[in-house]
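A.B. asks: 3D model of this:
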Amino acid sequence: MNDVSKKVEKSLHISQDVIAQIVTNSVNEIEGVYGIAPVMKTPRQLWFRQENFGNIRIGLVDDVLSVSIGIILCRGAKAVSVAEEIQDKVKSAVQNMLGLTVAKVNVTICGVDLSEKE
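C.D. replies: Below is the predicted model:
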């Protein structure tokens, strides 16, 4: 009799939409952020009715992520402190939830919401 050895290869594939949703949730919890800067939907997103997470770009090289986010600040928010808080929160959220290393989080201030606070 031959012994049959069973090899099971395990792999995990994480959609960029999942990473973008984690980033979106993290950013929306930060005081001083009005929202993530919008971008136009692609024809593919329109056709398949896919969600558009805004100005978020994700790069993955050898299980190391780089994230770039465009945000809109609330009126009176301090840009540097809000950007630093976004970097810390996004990095820790992605690393804790997915176990992936985040090398850098780039934050671009794309605008400021000038409407009056209620």
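A.B. asks: From here on, just use CA atoms for contacts and neighbour counts.
C.D. replies: OK.
A.B. asks: nearest spatial neighbour of residue 51, skipping sequence neighbours?
C.D. replies: residue 45 (6.9 Å; CA to CA, 6 or more residues apart in numbering).
A.B. asks: Go ahead and flag the most central residue of this structure.
C.D. replies: Taking CA atoms, centre = their mean, the centroid of the chain lies closest to residue 23, which sits 3.0 Å from it.
A.B. asks: want to put them side by side, so please do this one too:
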Amino acid sequence: MEERSNYVLRDNNDIGTVQIADDVVAMIASLAVRDIEGVEACAGNMAGELMDKVGIKNARKGAKIDIFENRVKVDVFVNIAYGYNIPVTCGKVQDKVKTTIENMTGLTVTDVNVRVVAVSMPNNK
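C.D. replies: This is a model prediction of the structure:
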């Protein structure tokens, strides 16, 4: 079974602590890119299975997270729709992932690395 890590977001001796699992931060990153035009999906299915085989964990969720001392490094795996400018679209992914994680968790995002694992063709072609 894969080890899950929890990180303390807030520790208040009067009422207790707030912890977040790294899987939750990975899910936030994956969900953040869903509405970006040109991003078909976070990597999954065949691309995710391939990455699992070569040792990249959390690829099925579309993100890999490393957290150290409330600083987050994110690797996001995406499928880009054919015809979209990849650098521009990936820049939007970086901005959205960073902003969303920071707003929802209070953690500081230091890196958002976007890995394009596939180009998706329109369904009607």
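A.B. asks: related to what we said a few turns ago, mind checking how far the residue nearest to residue 51 of the first structure is from residue 92 of the first structure?
C.D. replies: Between residue 45 of the first structure and residue 92 of the first structure the distance is 29 Å, computed by CA to CA, to the nearest Å.
A.B. asks: how about residue 91 of the first structure, what's its partner in the second structure?
C.D. replies: In the second structure, residue 91 of the first structure lines up with residue 98, judged by TM-score structural alignment.
A.B. asks: Number of residues surrounding that match?
C.D. replies: When neighbours are counted by other CA atoms under 10 Å, residue 98 of the second structure registers 22.
A.B. asks: gap between the helix or strand containing it and the chain center?
C.D. replies: Using DSSP states H and E, the element containing residue 98 of the second structure is helix 86-105. From the chain centre to the centre of helix 86-105 of the second structure is a distance of 9 Å (CA atoms, centre = their mean, to the nearest Å).
A.B. asks: That helix packs against which elements?
C.D. replies: helix 22-32, strand 108-120 (3 or more CA pairs under 8 Å, 6 or more residues apart in numbering; DSSP states H and E).
A.B. asks: Residue 49 of the second structure: which of these is closest?
C.D. replies: Proximity to residue 49 of the second structure (CA to CA) singles out strand 108-120 among those, at 11.7 Å.
A.B. asks: The closest one corresponds to what range in the first structure?
C.D. replies: Using TM-score structural alignment, strand 108-120 of the second structure pairs with 101-113 in the first structure.
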